[in-house]
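Visitor: sequence first, predicted coordinates after that:
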Amino acid sequence: MAAIHELATLTSKGQITLPKPIRQALGVDTGGKVAFDLGEDGQIVVTRANAEHEDPVIGAFLSLLARDIEAGQHVRGLPDELAHAMLKQAGHDVNLTNDIDGEVAL
């Protein structure tokens, strides 16, 4: 049995409204994209589509920012912890043999 079971009504235009519990479970909101996959057994699987940045301006800006970070550019003037975290996320090597500063909870 499904963890969430909801019904939706098809309109004359072939549209449905995803019930709120389904939207919440998928993590989609207004403007979000969902994908429908029809299996051979007739079952439909609905998943959140991972369309990251559809706005070309935002996509271009984030690409420019990522290239700058990867090149080590424009990261100066940030707090050291933030700059280190950004460089780590950009794929720069992090020396794991360095001692850890501060207390560590395990």
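Guide: Thanks, I have the structure now. Numbering: from 1, shown residues only.
Visitor: drop to CA atoms for contacts and neighbour counts, all remaining ones
Guide: Fine.
Visitor: tell me the SS of the most far-flung residue of the chain relative to its centre?
Guide: Largest separation from the mean C-alpha position in the chain: Ser12, at 33.3 Å (Cα atoms, centre = their mean). Secondary structure, DSSP: H, G, I helix; E, B strand; the rest coil: Ser12 is coil.
Visitor: for comparison:
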Amino acid sequence: MAATLEVESTLTDRYQTTVPETVRRALRLGKRDKIHYTIRPGGEVVLTRAEAPEGDDPVLGNFLSFLVRDIASHPERLQAVDASFVRRIQSLVGGIEVDLDAALSADDE
């Protein structure tokens, strides 16, 4: 059986607190993630990671969280996008219009 871990945090004058690193790791929390509180009759409060709303793409969310962590950990890896690269991309996709609200065809799903 896994050991129970206990951690503490302090409330500020504005009733805010920092979620301890141990808790963030256990719940796989990243910046801007939501936290769900369950308050039990005896006063015990259970803290869990809030489920993503319907329609949110969990794969995209995980990828974006990965990028946030990687950029924060390795800012030296960031590179400016070269103007010639932008022109090359525009030459490949120039004139193509995309309706992001249009339903995908059966072949595209």
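Guide: Received it, and whenever you're ready, just let me know what you need. Quantities reported herein were computed from a predicted structural model and do not represent experimental measurements.
Visitor: spatially central residue for structure 2, please.
Guide: The centroid of structure 2 falls nearest to Ser65 when counting by Cα atoms, centre = their mean (4.2 Å).
Visitor: so that one is in which element?
Guide: Using DSSP states H and E, the element containing Ser65 of structure 2 is helix 58-73.
Visitor: helices along structure 1, start to end?
Guide: Counting by DSSP state H, structure 1 has helices at residues 20-26, 56-70, 80-89.
Visitor: what's the last one aligned against in structure 2?
Guide: What it means is helix 80-89 of structure 1. The counterpart of helix 80-89 of structure 1 in structure 2, using TM-score structural alignment, is absent.
Visitor: correct me, but Val46 of structure 1 touches Ala35?
Guide: Yes - using Cα atoms under 8 Å, Val46 of structure 1 is in contact with Ala35, at 5.6 Å.
Visitor: state the distance from Ala66 of structure 1 to Val75 of structure 1.
Guide: Ala66 of structure 1 is 11 Å from Val75 of structure 1, where distance means Cα to Cα, to the nearest Å.
Visitor: can you check Arg67 of structure 1 too?
Guide: For Arg67 of structure 1, the distance to Val75 of structure 1 - Cα to Cα - is 11 Å.
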